[in-house]
Every structure is written in C-alpha cells, then in structure tokens.
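S.K.: Mind folding the following:
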Amino acid sequence: AAAVDNIGLFFGEDVFIAIGSILLIRAILEQEGIIVAPLSVAVWAIPTAVAAFFIHGARLLLLDRRLRARRA
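M.R.: Model prediction:
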C-alpha cells in the first residue's frame, strides 16, 4: 500500500499545476532564461505519469501472482 501511495503521489503531483514541484521546475528554468508556463510543464509530465501507472500496475500484478503461488 505504501508503494502505491508513493508512486501515485510522486508522479501524480507533477501533473497538478499548483503543486510545489511544478513551480520549482518553472523557477529553475526561468533562472536559466527559459520561460515556461506551469501548464506546459504539467502537460509534459503526463506521459511519465501514465508510464509509471502501467509499469507499477504490472509489477503489482506480478507480486499478486507470486503471493498467490506461495500461499497455494
């Protein structure tokens, strides 16, 4: 349960515009002279969040299979 929560929070928060990580990324890019909107950063985080969802989901399915086999 803790792993699912961590994955969801870590990758899910980057899709939400008003979260600190998006604003931090924006501020660092602005210091380097690159002006981006928070929405642009959040949109680019979506593919990573989707990939993390599927990868972690597959890992959980494999874990469930191993636990069922061990129990049987």
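
S.K.: CA atoms for contacts and neighbours, from now on please.
M.R.: Fine.

S.K.: and the closest residue to Leu39 other than its chain neighbours, what is it in contact with?
M.R.: What sits nearest to Leu39 in space, not counting adjacent residues and going by Cα to Cα, 6 or more residues apart in numbering, is Ile17, at 5.9 Å. Taking Cα atoms under 8 Å, 6 or more residues apart in numbering as the criterion, Ile17 is in contact with 23, 38-39, 42.

S.K.: want to put them side by side, so please do this one too:
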Amino acid sequence: MDNRMVSLFFLTLPMIGVVESHGLKQAAVNGISKIKNLSAGKIFNLYLAIREITDAMGIALSGQVQFIRPLINPMAQAAASVKKPLTDKQVDLIKARAAATDNFGNFFSQNLFIASSGVLLMSSTMKSLGYTATPANIVLYSIPMAVITFLITAYYNRRFDKQFEI
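M.R.: Below is the predicted model:
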C-alpha cells in the first residue's frame, strides 16, 4: 500500500492518447505553421534550453512519451515542412533528432539540481568511500557539462536544419 505511487506511470499512455484525440497535436502543428522563420532545429534548441533550465530547478518534463511525441516532434515536422513536404526519411530524421535532443538535455543536466536523486546518490556513495563530495560540489562540476552539451547540440541542430533548406 505504501508503494502505490509507483504505479502512477500507468496513467501516462492513456492520458497522452486522450490529449491527442482531443487535438493537442493538431493545435501544436497549427500554431507552429503560423510562425515564420521557425525551423526544426530552432524548436529543438528552444526545447533543450527549457529542458536544462527546468532540470536545474528540479522540475522533470518527463521526456519522450509525455513531451516529445505529442508536442515537440509534431511542431518540428510542421516547421520543417513549410517550404515543401517531407519525405519519410526526413520525418524519421526529425523524430530521431527530437528524441536525441531530449536525451542530451536530460542526461547532461539531470545533476544540476542539488536535491536530485542522482546528486544525492553520488554524494552519499562518495562519502561512504571516504571522499569529500558535497551535493553542491557535484552540481558545480555538472554545470560546465550542461553548458558544453547545450552549445554542441545547438550547433548540431543548426546544421540539422540545412537538410531541409531548398
């Protein structure tokens, strides 16, 4: 009975299905198609910035199923298909890039919050091994990796956009 909260993730897929069936995906596509000069790479960079900032504040966006599939991927496809329709290969590339951007943002910024489980686990493990590693030090040393990841991924996303230019 104490662990019933663990099963809450079972609600994720039905909730995404309900939201999509009521038009969230189409609303996102319509909104993006009205904005000029927005590209898939720019959407990915904006999402990456939001992902890293929210991770630093201890807010989890929940990633692939809850955020990438219903929102980021359709918005990126809509932005990329403004000038001409996308091929199946280009659609697959956008899906993969959306997932990769989420993975980069999550993996390299998950230790930016001092009370995150990973930071606390590393700190307690290092302490039990006789090393001095405070949660603040772990966060401090995680910041450069998050910044470097953002810069490299943002550059790669800009290059990714070149594939969709005429």
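
S.K.: what's the longest helix along structure 1 packed up against?
M.R.: Longest helix of structure 1, by residue count under DSSP state H: helix 38-71. Counting by 3 or more Cα pairs under 8 Å, 6 or more residues apart in numbering; DSSP states H and E, the packing neighbours recorded for helix 38-71 of structure 1 are helix 2-12, helix 20-31.

S.K.: excluding its backbone neighbours, what's nearest the residue most central in space within structure 1?
M.R.: When Cα atoms, centre = their mean is applied to structure 1, the residue found nearest the centroid is Phe11 (1.2 Å). Leaving aside its sequence neighbours, Phe11 of structure 1 sits nearest to Ala49 (Cα to Cα, 6+ apart; 5.1 Å).

S.K.: Residue in structure 2 paired with that neighbour?
M.R.: Aligning on TM-score structural alignment places Ala49 of structure 1 opposite Ala146 in structure 2.

S.K.: From Gln163 of structure 2, how far off is Glu52 of structure 2?
M.R.: Glu52 of structure 2 sits 26 Å away from Gln163 of structure 2, going by Cα to Cα, to the nearest Å.

S.K.: Repeat that for Ala99 of structure 2.
M.R.: Taken as Cα to Cα, the span from Ala99 of structure 2 to Gln163 of structure 2 is 18 Å.

S.K.: cool, Val91 of structure 2 as well?
M.R.: Using Cα to Cα, one gets 12 Å for the distance from Val91 of structure 2 to Gln163 of structure 2.

S.K.: still on that earlier bit, give the contact list for the residue nearest to the centre of structure 1.
M.R.: Contacts of Phe11 of structure 1 (Cα under 8 Å, 6+ apart): 45, 48-49, 52.

S.K.: One more: Ala76 of structure 2?
M.R.: 39-41, 43-44, 94.

S.K.: how about a cut-off of 10 Å?
M.R.: 28-29, 32-33, 38-44, 68, 91, 94-95, 97-98 (Cα atoms under 10 Å, 6 or more residues apart in numbering).

S.K.: hmm, back to that, okay, Glu52 and Gln163 of structure 2: which has more neighbours?
M.R.: Glu52 (27 against 11; other Cα atoms under 10 Å).
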